[in-house]
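Peer 1: predicted model and sequence below, questions to follow.
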Amino acid sequence: MPNFNRRQFIKSLSTATPVLRGIGAPAALSALAISGCSQVNTPNIIRMAVTGRPQMLDPRKATDALSSRVNRLLYRQLIDFDDSFSPIPDLAEWQQLSPTHYRFSTREQNRFIDGSPLTAEDIAATYLSVLNPEFGSAHRGSLKNIARIKVIDNLTVDFHLNEMDALFVGRLVIGILPKRLIEQNHPFHLEPFGSGACRCLSISEQSIVLERRIDKQQLVFIPVKDATVRVLKILKGEVDIVQNDLSPELVNYCQQQKQVKVKFSRGTNFGYIGFNFEDRLLSQLPMRQAIAHGINRQAVIDAMFKGHARLGEGLLVPEHWSGVQGLDDYEYNPSKAKALLKQVDIPAELIQKDKNNQPFIELSYKTSNDPTRIRLATIYQSQLKPLGIHLKIQSYDWGTFYNDIKKGRFQLYSLAWVGVKSPDIFQYVFASNAIPPKGANRGRYRDEVADALITRAAQSDSIAEQAELYRQLQTRLHEKLAAMPLWYEDQYAVLRKEISGYQLYADGRFDGLLQCQKKVTAQVNL
């Protein structure tokens, strides 16, 4: 299928006026799916089951991934990103007139959902509202370098910065709102009003209903918290699409069902194991290296993900414009891991003996109580045990787990970074001055060399120089195992057979809903 171009799609608008327990999930699905019948397929309604209700449909305040993905359908932004995550024009092209002066010019007359024109005044008003501290936008921090915004004419607006920032253009991802409604304090979170490919028809606790402006196709987002129930609903025909957020077992089960098809695509979500650098053992590089060489990542990918992931190298995928190709692999090598363990200075009081009088050390590993994450933890546990590293798995509800991680109450943990596009993520995650609550340096990693590279990259006015500095930084972080890379998980979607033309994207966006179609079928007993 040719790549779907959201800009071209939207441009064409201008021419158109209970949790199942006690048995395994697949077995439970088989038992339940035989009852009832599928819903009558209505071609003008495509239903997607999502994990919850999008929290914020005002793009100036949206921070969760689900809201951001729905907002992309409702609002247009100044820029978008290409396959290497470099910024490209969406609403506007730009010129850099000086190190601190950018001019954005819209290339055609864009219109809001009521037909009114989108102008430079709307662009300025949107960003000025984000910069207003009384408004309380979480995005204000990334845009605080804006000194002033000046409207030049109906289609042209200038941004003046306090200081040079080579990554500035990539920060302009806020959906544009109409100035007149901003001034009226319109409740965009309840009544979205943008210039995107879709308009919002209704919002309730049960669903959010959008309509594609070009063909009146309705897109319905239905919150279904439980993954097993989401699968059950798509098998019964109550929903048409489920994208991501299923266990590997459920995905494999769906692949065996005749009512649905499963589509995969490469993803960018970076799974990793985090270390506490204030811990006596994990602060030592040989200890971290021993763990890295003691876990068979490829075997986990093959067993858990059926090959639908690829080995991770750095936080940014290698194809990113500042990514690194060919970082040294921490290959599975138990012999090397044992040799590295002998280099670790282990206090005598931390050495224990098993029933066979063999010495071992115990490390706590914290994870959420998600079944897949617990299964992964048990795999790591079984792989590290022969080395003399015993993992004590501690699983908690998400809120407790995440709070412990932010506060540094862990030795080892595992999480994933989702949808990362800009390399300034390294300042947020690995800088010495970014320890929570000032950032997300949860492992308390401190490295003068890394700090210097982060600072130099941020101060550079050359994208080429930045790319080189960020590559040096990633090489350094990889060598020091600031975090242990696991894998980049594939994106996937489970689709009813009636759905065609659905496209997946590496960052998990829902843009595939803008061009997919639904075929009419008769009601069928299951």
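Peer 2: Yep, that arrived. If you're wondering where the values come from, they're calculated on a predicted model, not measured in any experiment.
Peer 1: drop to CA atoms for contacts and neighbour counts, all remaining ones
Peer 2: Noted.
Peer 1: hey, where'd the strands end up in the stretch 251-400 of the chain?
Peer 2: 260-275, 309-311, 352-353, 359-368, 389-396 (DSSP state E, counting those that start in this stretch).
Peer 1: and those: which comes nearest Val420?
Peer 2: strand 260-275 (7.6 Å; Cα to Cα).
Peer 1: just the angle between that closest one and strand 359-368, please?
Peer 2: 130 degrees (axes from the mean of the first three to the mean of the last three Cα atoms, to 10 degrees).
Peer 1: packing partners for strand 260-275?
Peer 2: helix 248-255, strand 412-417, strand 484-496 (3 or more Cα pairs under 8 Å, 6 or more residues apart in numbering; DSSP states H and E).
Peer 1: sorry, back to before: now the strands of the stretch 251-400 of the chain in CSV, with mean neighbour count and distance to Trp487?
Peer 2: Below are those laid out as CSV (neighbours: other Cα atoms under 10 Å; distance: least, Cα to Cα, whole Å):
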stretch, mean neighbour count, distance to Trp487
strand 260-275, 21, 5
strand 309-311, 20, 4
strand 352-353, 12, 32
strand 359-368, 19, 17
strand 389-396, 18, 21
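Peer 1: A further structure is provided below for comparison with the first:
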Amino acid sequence: IAIVIVIAIAFSWLYFFQAPPQKPTETTSIITTPTKTETPGKYGGELVVANIADVLRMDPMLVTDVPTYTVIYQIFDFLVKYNYETKQYEPALAISWEASEDAKTWTFKLRKGVKFHDGTPFNAEAVKFTIDRVLDPQSKSPLSQDFRDNIESVEVVDEYTVVFHLKNPLASFLDRIIRSQGAMIVSPTAVKKYGDAFSNNPIGTGPFMFKEWIPGERVVLVKNPDYWGGAPIIDTLIYKPMPESAAQVAALQAGQVDVILSIPKESIEILEKDPNIKVYKSPGYTTFGIVFNHKSEFFMDKRVRQALNYAIDKDEIVNSLFKEIGVRIYSPLPLASWAYTEDVNKFEYNPEKAKALLEEAGWKPGPDGILEKDGKKFSFVCITQEGKEAEDLVTAVQSYLKKIGVDMKIQIFEYGTWVDMLVTHQFDAAYIWWAAAAGDPDHYFPFLFYSTGWANCGLYNNSKVDELIIKVSQTPSFEERKKLAAEAQRLIVDDVAWIHFYSKYTTVAMKKIIGGYYVASPAEGEIDFYKVYFTSPKR
């Protein structure tokens, strides 16, 4: 999974974001709804899920947003899966794997008898095809560069044995590559059949099969009766886009949806007290902040970025606005990460220091109180996605900056447009978030802060940080990786690539008559409906 933004996967992610494609009027698969089956005490039927936005592209190698990842997570499988309770990797499409002594060669033994949703066989050739698509220099995948930086080649030994040859040791190989969306195994036959339209006709080996997408209205999946792990009990999964969290809550309480994936802070207590609803809450891997475009005329000077960081009371913003849904962080990693450190410059609220730094950088108060330099006012635009959480944060930032003579204007965009502007660097400053599949720093640093990282929206560039990011990836020692990651965090924070605010709890709410659900992952997007069922027939 590695996602700002919804950054994600990476998830490996990902802060997930991607420019929206041209959406068809309607996409319908050849898949038909399987015969309904039920087990005593466990009932199938139609499970309706409120998604925070519509899907963009459903080709895994192109997915960089959480709402789409949430859907394709049901359609495709990885070679391995990760058990967040036991902290162990477990078999999925691969039944076993081993690494060479130098950690540069990884051999996977594959599960036999698995078929894609189009009836074609899963085998080593399908694995090689999937990875080679991302490795292709002409690939449109944002993960392509990272794959090429790490993978030398993929070798088919026999029908059910595949070998990955790496260019260098990679401590987080299973997480960063094998469990990234680019390594979700696709049907070679379907990709060749549909070409670019595969994004609208996704075919995998997962527990649910794509049936229909009506843009702006719903995505429909049906259960895979031949799933290698056994058929799901739920017959149909329907995802409905609902950008407003309050609308999701109202729909859940009214019985219009069964599951919601975004709970506003003011609704958590209400839902927890509702006898018909169950709320699941766990520490998450999603981080939130403000990113500066380091090529913007306003923010090329490090002193200016530091000044704005001192000018904002981040503790007060998080405590007053996001306490119920997140926890304050001081570095680029979430609090749940084993590599997180607070041994950094915390940029505690100090407006006087902010003013001094700005004056040192040449910004002086103008007649209207707005700072000026060389006849130009310090007036810039911060872009954000629509939604209460995003708008609350940027509005709070705006009010603090006004106090020191900085005029920050806010422009609010529809989700897809905001993502497009982020990845094409069309902003001075921007609200940003990144959702990862795990807390390993390799799910954050290479994508967000490496000079050529695909999710480095602010065009941050520090050669020392680049060196540290590579060392964190390649060093086998856990303790040494932790030290290197801490050093990288100190530099990134001091440079103010982002202003860091909070990491969010992963929250899911659903009807109490839904059984079989467990928190499969703290990562946003990895919501597993495979074993879910209704405890009584749905009315």
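Peer 2: Structure's in. What do you need? Fair warning: this is a prediction, and the values are worked out from it, not measured in the lab.
Peer 1: and the TM-score between them?
Peer 2: Scored against TM-score structural alignment, normalised by the length of structure 1, the superposed chains reach a TM-score of 0.74; 472 aligned residues with a Cα RMSD of 4.1 Å.
Peer 1: just name the most buried of the helices and strands packed on strand 260-275 of structure 1.
Peer 2: strand 484-496 (a mean of 24; mean count of other Cα atoms under 10 Å).
Peer 1: which residue numbers in structure 2 does it align to?
Peer 2: The alignment of strand 484-496 of structure 1 onto structure 2 (TM-score structural alignment) spans residues 499-511.
Peer 1: tell me the contacts of the aligned partner of Phe159 of structure 1 in structure 2?
Peer 2: Under the alignment (TM-score structural alignment), Phe159 of structure 1 pairs with Phe164 in structure 2. Shown in contact with Phe164 of structure 2 (Cα atoms under 8 Å, 6 or more residues apart in numbering): 105-107, 151-155.
Peer 1: can you do 7 Å?
Peer 2: Contacts for Phe164 of structure 2 (Cα atoms under 7 Å, 6 or more residues apart in numbering) come out as 105-107, 153-155.
Peer 1: possible to save those residues as TSV with neighbour count, secondary structure and distance to Ile185 of structure 2?
Peer 2: TSV is the format used below for the contacts of Phe164 of structure 2 (neighbours: other Cα atoms under 10 Å; DSSP: H, G, I helix; E, B strand; the rest coil; distance: Cα to Cα, whole Å):
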residue	neighbour count	secondary structure	distance to Ile185 of structure 2
Thr105	20	strand	20
Trp106	18	strand	17
Thr107	20	strand	16
Ser153	17	strand	16
Val154	22	strand	14
Glu155	16	strand	15
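Peer 1: closest to Val219 of structure 2 out of those residues?
Peer 2: Val154 (33.5 Å).
Peer 1: contacts only, for that closest one.
Peer 2: Counting by Cα under 7 Å, 6+ apart, Val154 of structure 2 makes contact with 128, 163-165.
Peer 1: so how far is Tyr518 of structure 2 from it?
Peer 2: 35 Å (Cα to Cα, to the nearest Å).
Peer 1: just Glu212 of structure 2 next, same as before
Peer 2: Taking Cα to Cα, one finds Glu212 of structure 2 at 27 Å from Tyr518 of structure 2.
Peer 1: which one of those two has more residues nearby?
Peer 2: Glu212 (20 against 12; other Cα atoms under 10 Å).
Peer 1: isn't the more buried one right up against Val222?
Peer 2: No - assessed by Cα atoms under 7 Å, Glu212 of structure 2 is found out of contact with Val222, at 9.4 Å.
Peer 1: follow-up on the earlier one: preserved in structure 1, out of the contacts of Phe164 of structure 2?
Peer 2: For the contacts of Phe164 of structure 2, the contacts that are reproduced in structure 1, applying both residues aligned by TM-score structural alignment, their matches' Cα atoms under 7 Å, are 105-106, 153-155.
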